[in-house]
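[1] I would like to see how this sequence folds:
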Amino acid sequence: MRDHACLIVHGPDQPGIVAAVTALITRNSGNIVSLDQYSDDANGGAFFQRVVFHRPDLTAALPDIEADLTATITALGLEWTLTDQSVPKRMAILASTSDHCLLELLWRHRRGELPVTIPMVISNHTNVAEDVRSFGIPFFHVPSQGPDKTAAEAKILELLTGNTDFVVLARYMQIISEDFLDNVGVPVINIHHSFLPAFIGAAPYRKAKDRGVKLIGATSHYVTKDLDEGPIIEQDARGAYVERAVLSRAVQWHAQDRVIRHGNHTIVF
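    You can find the predicted model right below:
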């Protein structure tokens, strides 16, 4: 995606937003490739827009485009982010003993299906080490036993800081502390093997069976301080295959800047 940029705009809905955005791209010599928008209420609701555009010599033009966005879009009371689509996001992976989600991400990355780089995989066990290294990706073992995870989280933060744009929990079977989330400074995406918000926490399949549920699935969501209650990116039904697929789609959409977080909701384009 050389010389392609992705512009995300969101804020209070009002007349003229689309015109302002498209005019800004045009006067900065950009050509719109795709444009998606959503409003939850045209009368005073929230507006969300994702635009991908091509602009020759994009890197050199970015400062001028960002200055124009500040002067034009910010003046409308809207927030925006602009990313160069030729720069893949750095995705660190945390894993435990289950390898199906981890290997799915590594395989899709090797096939070029995920627009990311993977600077490292961190695990509290060593059974996936050789598989990870066979993909040419650094593996780090950070044990995490007992109720006090402070030392383990400090070591993980040391490894992640400055080296990642987002973190994926590929069946990392440890509860992430609020302090960790405050300090990691990047989005954290999890896969949970049930339809959230039902059956949060450990052993959701057993809880679902005890409740008499006939259909179970998987949910990928952003991690917040509230266990399994972060904004949901993607869901689907049935088993381990779906966990792999749901997590991979969530990662792909995040890496492509297709997800806008709005409170405890997401808008996915």
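
[2] okay, CA-based contacts and neighbour counts for the rest of this
    Will do.

[3] what residues sit buried inside the longest helix seen in the chain?
    Identified as the longest helix of the chain according to DSSP state H is helix 239-255. For helix 239-255, burial by neighbour count (16 or more other C-alpha atoms under 10 Å) applies to 242-255.

[4] now tell me what touches stretch 216-227 from outside.
    177-178, 181, 187-196, 200-201, 205, 208, 228-239, 242-243, 246-247, 250 (C-alpha atoms under 8 Å, 6 or more residues apart in numbering).

[5] surely residue 129 and residue 139 touch.
    Yes: under the criterion of C-alpha atoms under 8 Å, residue 129 makes contact with residue 139 at 6.1 Å.

[6] for the spatially closest residue to residue 100 that is not a sequence neighbour, which residues are in contact?
    The shortest distance from residue 100 to any non-neighbouring residue, by C-alpha to C-alpha, 6 or more residues apart in numbering, is to residue 244 (6.6 Å). Neighbour list for residue 244: 100, 101, 104, 105 [criterion: C-alpha under 8 Å, 6+ apart].

[7] structure for this one too, so we can compare:
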Amino acid sequence: MTLAQVAERAVTAAALADDRASLLVHGTDRTGIVAAVASVLTAHDANIVSLDQYSDDPQGGEFFQRTVFHLDNLKVTLPDLEADLAAKLADLGLSYRLNDLSVPKRMAIFASKSDHCLLDLLWRQRNGQLPVTIPMVISNHPDVAEEVRNFGIPFFHVPSPAGPDKSSAEAEHLRLLRGNADFVVLARYMQILSGDFIAGVGMPVINIHHSFLPAFIGAGPYAKAKERGVKLVGATAHYVTEDLDEGPIIEQDVVRVNHADTVADLQRRGADVERAVLSRAVQWHSEDRVVRRGNSTVVFV
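    The predicted structure follows:
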């Protein structure tokens, strides 16, 4: 597939969301929030397509709302609508995020030698299952270069030097990402990101962890799981923070195993779960369905 074909497919997928936007609202619960949002949208002749809300306590708890609406000539009218929303929601002490759903987010992928999550994301994006574009894949190994380029995606090999100092590689990562991506996915990228990188990247980073957190953190989780005689193996997709494998969780899933399964069996079953969990997390993030709430999330699905 050529780059032109990839771009054409992305444009086709985006056309399905033409003149639709999502609005995420978050703040302290109080009377009148839903009515206030609806009144602004109505004043601009916007038609609400879907609305989901959650409050952990109607008496002053945290309130979350996701609204998808259709508005003719969205790109032209969106600035005026946003100005009115900003004024109204500020009066209510609410924060918000407004996004044009016809503009797919740009997802950069970091990978290493393992390719099952990487290829699954590339395949889903090519077939219109993920509303994203993929400007690049970056890897510390060249092993997956040919497969990535077969999808028409630019591939960059950035070796990771031995030892704890990864600053030179991370500086190149930041140079490649700057202005070219909206979020990063670690598709089994087997390097630990430094706090300096996380602070400097300026965009969300999503990781897939090959175990059901918080159990079996670190290297060799399936071997550890086998030693413990687990009856379930799973995967966790989460946002990356400076605390290793402890960022806000977006999605998790498990599959049953038994005493007869070998470590290789656990890895194979786990890989299937990893692909599914990561693709759902990417889809939900790219559709603005996720609200971070401290070290947890609210996910509207």
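
[8] Provide the secondary structure category for the aligned residue in the first structure for residue 141 of the second structure.
    When the first structure is aligned by TM-score structural alignment, the residue opposite residue 141 of the second structure is residue 125. Following DSSP: H, G, I helix; E, B strand; the rest coil, residue 125 of the first structure is assigned to coil.

[9] please report how far the closest residue to residue 125 of the first structure other than its chain neighbours lies from residue 163 of the first structure.
    Leaving aside its sequence neighbours, residue 125 of the first structure sits nearest to residue 96 (C-alpha to C-alpha, 6+ apart; 5.7 Å). Using C-alpha to C-alpha, to the nearest Å, residue 96 of the first structure is found at 21 Å from residue 163 of the first structure.

[10] neighbour count: those two, which is higher?
    residue 96 (20 against 14; other C-alpha atoms under 10 Å).

[11] what does that one correspond to in the second structure?
    Per TM-score structural alignment, residue 96 of the first structure is aligned with residue 112.

[12] ranges for the helices of the first structure?
    Under the criterion DSSP H, the first structure contains helices at 17-27, 58-72, 100-110, 129-134, 150-160, 178-184, 204-211, 239-255.

[13] for residue 91 of the first structure, which of these is the nearest?
    Of all the helices of the first structure, it is helix 239-255 that lies closest to residue 91 of the first structure, at 8.6 Å by C-alpha to C-alpha.

[14] quick revisit: so the longest helix of the first structure versus helix 100-110, what angle?
    50 degrees (axes from the mean of the first three to the mean of the last three C-alpha atoms, to 10 degrees).

[15] how far out from the middle of the chain is helix 239-255 of the first structure?
    11 Å (C-alpha atoms, centre = their mean, to the nearest Å).

[16] next one: the counterpart of residue 176 of the second structure in the first structure from residue 47 of the first structure, what distance?
    The equivalent of residue 176 of the second structure in the first structure is residue 159 (alignment by TM-score structural alignment). Going from residue 159 of the first structure to residue 47 of the first structure by C-alpha to C-alpha gives 37 Å.

[17] tell me which of these two has more neighbours.
    Using other C-alpha under 10 Å, the more surrounded residue of residue 159 of the first structure and residue 47 is residue 47, with 19 against 16.

[18] that one matches what in the second structure?
    By TM-score structural alignment, residue 47 of the first structure lines up with residue 63.

[19] what are the boundaries of the strands in the stretch 201-301 of the second structure?
    205-209, 232-239, 249-256, 290-293, 296-299 (DSSP state E, counting those that start in this stretch).

[20] closest to residue 26 of the second structure out of those strands?
    strand 290-293 (8.2 Å).

[21] who's in contact with the closest one?
    By C-alpha under 8 Å, 6+ apart, strand 290-293 of the second structure touches 24, 248, 250, 284, 297, 298, 299, 300.

[22] and the two most separated of the residues you listed?
    Among these, 24 and 248 lie farthest apart (C-alpha to C-alpha), at 17.8 Å.

[23] surely residue 126 of the first structure is in contact with residue 142?
    No: if you go by C-alpha under 8 Å, residue 126 of the first structure and residue 142 don't touch, sitting 9.1 Å apart.

[24] quick check: of the contacts of strand 290-293 of the second structure, which has the highest neighbour count?
    residue 250 (26 neighbours).

[25] what does it align to in the first structure?
    Using TM-score structural alignment, residue 250 of the second structure pairs with residue 233 in the first structure.

[26] over to residue 34 of the second structure?
    Using TM-score structural alignment, residue 34 of the second structure pairs with residue 18 in the first structure.

[27] OK, contacts around residue 22 of the first structure?
    Neighbours of residue 22 of the first structure in contact, by C-alpha under 8 Å, 6+ apart: residue 32.

[28] mind checking the end-to-end distance for stretch 162-174 of the first structure?
    23 Å.
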